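Trainee: pasting the structure only:
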């Protein structure tokens, strides 16, 4: 049997299983969610090992950014899934009296999840939590660029979750292509804009809805802080948001920093101090800096730094270790704005600093570029905050911190424009993998005859009143309906 036929058979069986209705029960959903919880609790060391093999992540970073996030997400869904599933009563206009209405959340069906290599556990299991909570059957395609994590998921998930409803399919681009040729009820993709456009194009052939979690050049704005402690904390959070997770290989990580020129030297010195405090004098030996995922991405970042005018703008770092796929935390000062490092997403441990005459100019700078996944603004100026919110567009805005929005289940996470399509996390994940079905209940007691032909002037006037007046006004006019009907006919 060829791979295409094999996939068709897998999907046929999964769709048949979904049609039994078993996955719609709250018991099934909670059992699967509990299974995910057991999976991460009983395999924490194995997860840490896989993340270290693929990305060089320290166990503390691995727990903070992956295992802990999954645990928090699944506990949230376990405590809320019954409430999310419950029919929602809907108010309806009095015009439709007597009637009642409700909204039912039903699962979409057979779902495909493409996860990304930079958070290979979190970005596989977190969307899965939403899809399960909504009652779907799911195929997960982990990234082949994180092979240890992909293998871990493929080998471990069948022992904890319903293997009739949740499957892991491994492979490279050819497997992705074959998966995209199948008919899905939803595709959830995390990755680059280039591949995201291919996913969306393939999905369009079957009118399959998609959620695309992409990226973009996320800016950070650093205003002046007269208070030294506030300034130091702001810079500390910028360092954490740039180099802290996965050595800058993060879709919501800071891509570049905007500061006023007169403050740039003090900002650079403070950045250097925090980098030394976090990673020591020799970050390559600190064992707390993740490595670049593979040689291809290593070469891509190195080539960004090779451009002569870009290389000349390096004010800190720049050390490159090809054997260990390591690039030191690096700071650039005013690289050419038309250089590739300022037009393409860096996705690595390099921070360009762009200087401005006035920090308010950052708004014009940002809106001249594609809409980012996140904007980080460090400022106490409330007027400036309002301008950022009203004049820019991005997936999210965070004031005076970085990346914390990703861990907040009560906020939607997603992009806009080139940075993504759709949203998830918490209830938003449940909604992403659900169809909200409108249901109206009416009876056979009262009828409004003017809704039917044959048409007359009276019926036109009546319908105009029905749309314009409140229900009680309409009732008064209905009293004269039968008396006047013959006259207008």
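Mentor: Ah, there it is. Here the structure is a predicted model, which means the values were calculated and not measured. Numbers count the residues shown, from 1 in each chain.

Trainee: drop to CA atoms for contacts and neighbour counts, all remaining ones
Mentor: Fine.

Trainee: quick one, what contacts the residue nearest the centre of the chain?
Mentor: Centroid check for the chain by Cα atoms, centre = their mean gives residue 414 as the closest residue, at 3.8 Å. By Cα atoms under 8 Å, 6 or more residues apart in numbering, residue 414 lies in contact with 213, 373, 395-396, 420-424.

Trainee: so which of these belong to strands?
Mentor: Residues from the contacts of residue 414 lying in strands, with DSSP state E as the criterion: 213, 396, 420-421.

Trainee: I'd like to know how far the residue nearest to the centre of the chain sits from residue 224.
Mentor: According to Cα to Cα, to the nearest Å, residue 414 and residue 224 sit 29 Å apart.

Trainee: distance of residue 7 from residue 234?
Mentor: 50 Å.

Trainee: contacting residues for residue 59?
Mentor: 48, 52.

Trainee: mind redoing it with 10 Å?
Mentor: Neighbouring residues of residue 59 by Cα atoms under 10 Å, 6 or more residues apart in numbering: 44-45, 47-49, 51-52, 65-67, 288.

Trainee: and those residues as JSON lines, adding distance to residue 194, neighbour count and secondary structure?
Mentor: Formatted as JSON lines, the contacts of residue 59 follow (distance: Cα to Cα, whole Å; neighbours: other Cα atoms under 10 Å; DSSP: H, G, I helix; E, B strand; the rest coil):
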{"residue": "44", "distance to residue 194": "33", "neighbour count": "16", "secondary structure": "helix"}
{"residue": "45", "distance to residue 194": "34", "neighbour count": "12", "secondary structure": "helix"}
{"residue": "47", "distance to residue 194": "29", "neighbour count": "24", "secondary structure": "helix"}
{"residue": "48", "distance to residue 194": "30", "neighbour count": "21", "secondary structure": "helix"}
{"residue": "49", "distance to residue 194": "30", "neighbour count": "20", "secondary structure": "helix"}
{"residue": "51", "distance to residue 194": "25", "neighbour count": "27", "secondary structure": "helix"}
{"residue": "52", "distance to residue 194": "27", "neighbour count": "18", "secondary structure": "helix"}
{"residue": "65", "distance to residue 194": "25", "neighbour count": "19", "secondary structure": "helix"}
{"residue": "66", "distance to residue 194": "25", "neighbour count": "24", "secondary structure": "helix"}
{"residue": "67", "distance to residue 194": "28", "neighbour count": "23", "secondary structure": "helix"}
{"residue": "288", "distance to residue 194": "31", "neighbour count": "20", "secondary structure": "coil"}
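
Trainee: another structure for you, compare them:
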């Protein structure tokens, strides 16, 4: 028996014992996870710097802080989430009572991503633990320092008979996918997401796919200069300030009216300079590209003959240090690869239009994005965006903050994924809501049984139409 089979057998045994269902076990695991983060903060900072060049402030904001927030939120709310919810039972069923009972799915597989290798591993894990599951966590080989840290450290803090950690490349992922799971949670690319779904279909395994998409920012004309500066600062932060653009909810491109393009470009340049100085390559606030493969992919986007002439700022790169300068492009052809594939890097196309309302048509001509960001005070435009587009989320006048909000579901739609998590939505995605109906042996509803007659048809017709007065009159032998 191989390592995967042994681990699955142990996890199944642990889950079947009922241990992971208890409130105490769930809370103990989450408290241990918080202890791990507290004890190993500096080690995590170092691992994130090794893999992605993240500054400790960025690492805390996007990784450590996310995990702490999620774990504490789950600890404070878990018992409420676990409590049965009363179901409202029709009078026809009297005397009866109904409830919806959340129960763990069983043994689940979490496949994490490399761009936020701590939070995108541990945040779904928090949801799986909160719901009472046994878990296999497969880490991304593209972030080797973080993967090694988690693989070595998690077993020291968590229940190793209920939570297993696997490292390795695609071969390990493929082996794991050959087995039957009670749920698969995947964060990554659409290409790999299709492979996950194909493997899951063999066992009818439910999946949650957190994918990507070309998230647009619609920038309306804002008459107040301070509003415009804030909007541009938030766009720059969402493009270059989160893992150097390697974020699924980062701004992929900007839609703006043609008469405002020059103002926007100048504001972008000034903000980039303010954030990263005269020489962004030497800035310690700039994360780097994850590896040579992704570096070459991004450089090829810039060297595309269709795109080269559209560069209006930046464009330089350093292969040895896996650095690509924050780059702005003006109106690259919509058929160019940079406008048809998710960029996932520090390149920002600006697409100009005559009227800002045209942005809706451009968005709808493409796959549904994970997020739409719209900077506007025009309530009519807001309503049109909400009514006429489809996306995982919509954020007005800010960027990326929806990811941090536990009160809202986070997830995609269409090509950007399906299923959601964060807060109670994480608990729900790893739970099954079991319907429970309890009824007494009396009274018996005889019209539900053969032999059939006209009276029973009238009874059933009135019952399905919730006509209780009609039923009463029928039973009393009166006509209505």
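Mentor: Alright, I've got the coordinates. Just so it is clear, the model here is predicted, and its values are computed rather than measured.

Trainee: just give the TM-score of the two.
Mentor: Once superposed, the chains reach a TM-score of 0.99 (TM-score structural alignment, normalised by the length of structure 2), with 479 aligned residues with a Cα RMSD of 1.0 Å.

Trainee: and the gap between the residue nearest to the centre of structure 1 and residue 213 of structure 1?
Mentor: Using Cα to Cα, residue 414 of structure 1 is found at 6 Å from residue 213 of structure 1.

Trainee: so which residues of the stretch 151-300 of structure 2 form strands?
Mentor: 163-166, 183-187, 207-210, 216-219, 253-257 (DSSP state E, counting those that start in this stretch).

Trainee: I'd like these written out as TSV, with mean neighbour count added.
Mentor: Shown next, in TSV, are these (neighbours: other Cα atoms under 10 Å):
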stretch	mean neighbour count
strand 163-166	21
strand 183-187	24
strand 207-210	25
strand 216-219	25
strand 253-257	23
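
Trainee: now the ones you listed as CSV including distance to residue 363 of structure 2?
Mentor: CSV is the format used below for the strands of the stretch 151-300 of structure 2 (distance: least, Cα to Cα, whole Å):
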stretch, distance to residue 363 of structure 2
strand 163-166, 39
strand 183-187, 23
strand 207-210, 20
strand 216-219, 8
strand 253-257, 9
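
Trainee: closest to residue 104 of structure 2 out of those strands?
Mentor: Comparison of the strands of the stretch 151-300 of structure 2 against residue 104 of structure 2 by Cα to Cα identifies strand 183-187 as nearest, at 10.2 Å.

Trainee: so where is the closest one in structure 1?
Mentor: Using TM-score structural alignment, strand 183-187 of structure 2 lines up with residues 186-190 of structure 1.

Trainee: mean shift between that stretch and structure 2?
Mentor: Compared with structure 2 after the fit, stretch 186-190 of structure 1 shows a mean deviation of 0.2 Å (mean Cα distance after the TM-score superposition for structure 1).

Trainee: show me the helices in the stretch 1-150 of structure 2, by range?
Mentor: With helices called from DSSP state H, counting those that start in this stretch, the stretch 1-150 of structure 2 shows them at 3-17, 23-39, 41-52, 56-59, 65-82, 119-130, 144-157.

Trainee: show me the contacts for the aligned residue in structure 2 for residue 91 of structure 1.
Mentor: Using TM-score structural alignment, the partner of residue 91 of structure 1 in structure 2 is residue 88. Residue 88 of structure 2 sits next to 96-99 when contact means Cα under 10 Å, 6+ apart.

Trainee: residue 437 of structure 2: neighbouring residues, count only.
Mentor: 13 (other Cα atoms under 10 Å).

Trainee: measure it to residue 244 of structure 2 for me?
Mentor: To residue 244 of structure 2, residue 437 of structure 2 is 52 Å away according to Cα to Cα.

Trainee: try residue 48 of structure 2
Mentor: Residue 48 of structure 2 is 13 Å from residue 244 of structure 2, by Cα to Cα.

Trainee: with residue 232 of structure 2 instead?
Mentor: Taking Cα to Cα as the measure, residue 232 of structure 2 falls 16 Å from residue 244 of structure 2.

Trainee: which residue, other than its chain neighbours, is closest to the equivalent of residue 132 of structure 1 over in structure 2?
Mentor: By TM-score structural alignment, residue 132 of structure 1 lines up with residue 129 in structure 2. If the residues on either side of it in the chain are set aside, residue 129 of structure 2 comes closest to residue 26, at 5.9 Å by Cα to Cα, 6 or more residues apart in numbering.

Trainee: and the gap between the counterpart of residue 451 of structure 2 in structure 1 and residue 460 of structure 1?
Mentor: Alignment note (TM-score structural alignment): residue 451 of structure 2 maps to residue 454 of structure 1. As defined by Cα to Cα, residue 454 of structure 1 lies at a distance of 11 Å from residue 460 of structure 1.

Trainee: and those two? which has more neighbours close in?
Mentor: residue 460 (13 against 9).

Trainee: element containing the more buried one, please.
Mentor: Secondary-structure assignment from DSSP states H and E places residue 460 of structure 1 in helix 457-468.

Trainee: how many residues are close by residue 369 of structure 1?
Mentor: Residue 369 of structure 1: 11 neighbours (other Cα under 10 Å).

Trainee: I'd like to check which residues are in contact with it.
Mentor: 216-217, 343 are the contacts of residue 369 of structure 1 under Cα under 10 Å, 6+ apart.
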